[in-house]
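S.K.: the sequence and its predicted three-dimensional model are supplied below.
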Amino acid sequence: MDHFSGARPDKNLKYRGLLQAYSRTNRTMGAKKSQGNVVVFRNLKPATDKAIELFANKNAQEEIILAPYEDYVKTFEEATAKLFAITPTVECVDELLTEEDEAAFVQAFRELIRVKNVLDCFTQFDFSTLPLDEQTFADFRSKYLDLYDKVRSEKEKEKVSILDDLDFEVELISRDKINVSYIINLLRNMQKKKPEEQAKARKQEAITDLSKDEGLQQDGLEKVIGNYLFTEKTPMRDDVIGIMEKRPSLRERRSVADRVIDKIKAFVETFIDGVS
């Protein structure tokens, strides 16, 4: 369990100093330490919320600080129900008839992986309390990887497939840990800059312009950008395609999605990384 390194337990911290103290607990050490666990001796929540609002935005608490463990258990249960609706048993994966069915399974199990990796961050995580036991999860994972191998093989043969647009996130499977840098680390270059309404307006205007230019749902675009900032992982093609008002043809999907992804990266470089 981590404490504030170099911080006095009897001293209230504010704003930048508070975030710096949190960030020090969050330095990862590979599989040994994938997240920070902070213990405080005073009620710092109001100050923490204010600090996050100053250096991010007023709704950032939900993106930066993990929700209670029980919330993720509920999400895992819901994700499991969706998976079972598509493939009630592991054997059913082999009986999927179309690529659309296979894509639905990939997306459902991928969501389960994401939630399971968040649950791994909690010391009370116990597979026996979940609606999917550890062995069945591993069996589904094997089928998932079989589909990944199938897609790679078909790509080599230059065969067009719906599954080409899916990111299997196999790096999360191989580690079975979310190796996500705390979003506070993304804001290090912003800590010395006071919030400016004008800058926020330009950023919002850029998001609106990008949405209109590419025919994207603005709420969906903001979520994709938020996930990009949180995970530091390039947005997935199928997530980008999913927020398009009009879906491109199968043959155009890759090029259109890649174009939008490049624009999202440019937005982040300009309005996030470029802020000092």
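M.R.: That came through fine. Everything quoted here is computed from the prediction, not taken from an experiment.

S.K.: hey, let's count contacts and neighbours off CA atoms from now on
M.R.: Will do.

S.K.: now the helices for the stretch 151-276 of the chain?
M.R.: Taking DSSP state H, counting those that start in this stretch, the helices of the stretch 151-276 of the chain run over residues 170-175, 183-186, 197-214, 218-231, 237-242, 253-268.

S.K.: packing partners for the third one?
M.R.: Which is helix 197-214. The contact analysis (3 or more C-alpha pairs under 8 Å, 6 or more residues apart in numbering; DSSP states H and E) places helix 197-214 against helix 218-231, helix 253-268.

S.K.: CSV for those helices, including mean neighbour count and distance to Asp239?
M.R.: Formatted as CSV, those follow (neighbours: other C-alpha atoms under 10 Å; distance: least, C-alpha to C-alpha, whole Å):
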stretch, mean neighbour count, distance to Asp239
helix 218-231, 17, 7
helix 253-268, 17, 9
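
S.K.: now tabulate those helices in CSV and tack on distance to Glu171.
M.R.: Formatted as CSV, those follow (distance: least, C-alpha to C-alpha, whole Å):
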stretch, distance to Glu171
helix 218-231, 13
helix 253-268, 20
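
S.K.: for Ile184, find the nearest of the ones you listed.
M.R.: Ranking the helices and strands packed on helix 197-214 by proximity to Ile184 (C-alpha to C-alpha) places helix 218-231 first, at 9.0 Å.

S.K.: and the helices in the stretch 1-150 of the chain, which stretches?
M.R.: 15-25, 45-55, 61-64, 69-86, 99-119, 134-156.

S.K.: let's bring in a second model and compare:
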Amino acid sequence: IARFEKAMANLLAVVPTVDSVDDLLTEEDEARFVQAFREVIRIKNVLDCFTQFDFEDLPIDEQTFADYRSKYLDLYDKVRSEREKEKVSILDDIDFEVELISRDKINVSYIIALLQNMKDAKPADQARQRKSIMDILDSEAQLRSKKDLIEKFIAQHFPNIPTGDDVGDTFESYWSEEKLKALQALSAEEGLDPDGLERVIGQYLFTEKTPMRDDVIAIMSDRPKLKERSSVASRVISKIKQFVETFIDGVD
């Protein structure tokens, strides 16, 4: 507990409140926040191993911790986006260690189970349960890439599911449709052979190794100039990884 209190003191020295994260002016300040909160996460994960652990023993409540975690993930998303645009940032050199804040049980199947409970709940309870689900989507690392799609499902499809019907069946159909649309969009945007793209993704899933640049270039309908191949292949590989992270990882 003493180590956690020290780590929290360091965090609060950088960002006294959750909202103050938005007021950080420089990347150096953002880096200090990332490093400070990362240490808080590390120590909390150690405390989680003890059955007697309770937030009441800590100098931060569970909701505030979740709010800081959401800001941390916002910065992680920002850095990833800028990497794809090939912008240079000092935050590129910082390991966010997002695996530290991913909980195995919090996946898409877990969200579907919550939605099923929400569908079967009384109207008065549904608003509270919906807010809880939205909070989870904001704070869970492995759901961030899926957040917009899940929110779209809740807004456009969930209300039309009859009470008593299986939410999972409707969601599975929705997810398959969205996955196909995303695959077709990626193929069209980058001029990739659809069958070849599926083959590269399948190999990536099987080997768990980043696709080779030559394999990606080989499925392009128009091969880029030699000096452009490295950057173009890297961009496509990044999109393939994003597709897998969104539609496949953490779904079951």
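M.R.: In hand now; what should we look at? Given the structure is predicted, the values throughout are model-derived calculations rather than measurements.

S.K.: and the TM-score between them?
M.R.: In this superposition the chains share a TM-score of 0.41, using TM-score structural alignment, normalised by the length of the second structure; 105 aligned residues with a C-alpha RMSD of 1.3 Å.

S.K.: picking up where we left off before, now the helices of the stretch 151-276 of the first structure as TSV including distance to Glu70 of the first structure?
M.R.: Converted to TSV, the helices of the stretch 151-276 of the first structure look like this (distance: least, C-alpha to C-alpha, whole Å):
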stretch	distance to Glu70 of the first structure
helix 170-175	22
helix 183-186	22
helix 197-214	34
helix 218-231	21
helix 237-242	27
helix 253-268	33
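
S.K.: how about JSON lines for the helices of the stretch 1-150 of the first structure, with distance to Thr231 of the first structure and mean neighbour count added?
M.R.: Compiled in JSON lines, those are given as follows (distance: least, C-alpha to C-alpha, whole Å; neighbours: other C-alpha atoms under 10 Å):
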{"stretch": "helix 15-25", "distance to Thr231 of the first structure": "16", "mean neighbour count": "18"}
{"stretch": "helix 45-55", "distance to Thr231 of the first structure": "18", "mean neighbour count": "17"}
{"stretch": "helix 61-64", "distance to Thr231 of the first structure": "11", "mean neighbour count": "14"}
{"stretch": "helix 69-86", "distance to Thr231 of the first structure": "18", "mean neighbour count": "16"}
{"stretch": "helix 99-119", "distance to Thr231 of the first structure": "11", "mean neighbour count": "20"}
{"stretch": "helix 134-156", "distance to Thr231 of the first structure": "22", "mean neighbour count": "15"}
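
S.K.: format those helices as JSON lines; extra columns: distance to Ile264 of the first structure.
M.R.: Listed next are the helices of the stretch 1-150 of the first structure as JSON lines, based on distance: least, C-alpha to C-alpha, whole Å:
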{"stretch": "helix 15-25", "distance to Ile264 of the first structure": "26"}
{"stretch": "helix 45-55", "distance to Ile264 of the first structure": "21"}
{"stretch": "helix 61-64", "distance to Ile264 of the first structure": "19"}
{"stretch": "helix 69-86", "distance to Ile264 of the first structure": "28"}
{"stretch": "helix 99-119", "distance to Ile264 of the first structure": "22"}
{"stretch": "helix 134-156", "distance to Ile264 of the first structure": "26"}
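
S.K.: before we move on, back to that, relative to Ile183 of the first structure, which of the helices and strands packed on helix 197-214 of the first structure is closest?
M.R.: helix 218-231 (5.2 Å).

S.K.: which elements pack onto the closest one?
M.R.: helix 61-64, helix 183-186, helix 197-214, helix 237-242.

S.K.: what's the closest of the helices and strands packed on helix 197-214 of the first structure to Ala104 of the first structure?
M.R.: Here helix 253-268 is closest among those (C-alpha to C-alpha), at 17.4 Å.

S.K.: if I take the closest one and helix 218-231, what angle do their directions form?
M.R.: Between the axes of helix 253-268 of the first structure and helix 218-231, defined by axes from the mean of the first three to the mean of the last three C-alpha atoms, to 10 degrees, the angle is 70 degrees.

S.K.: show me what helix 253-268 of the first structure is packed up against.
M.R.: helix 197-214, helix 237-242.

S.K.: which one of the ones you listed is the most hemmed in?
M.R.: helix 237-242 (a mean of 19; mean count of other C-alpha atoms under 10 Å).

S.K.: show me what that helix is packed up against.
M.R.: For helix 237-242 of the first structure, the packing partners by 3+ C-alpha pairs under 8 Å, 6+ apart are helix 218-231, helix 253-268.

S.K.: just the angle between the first one and helix 197-214, please?
M.R.: For helix 218-231 of the first structure against helix 197-214, the angle between stretch directions is 110 degrees (the same axes, to 10 degrees).

S.K.: got it, and the last one?
M.R.: Helix 253-268 of the first structure runs at 170 degrees relative to helix 197-214, counting by the same axes, to 10 degrees.
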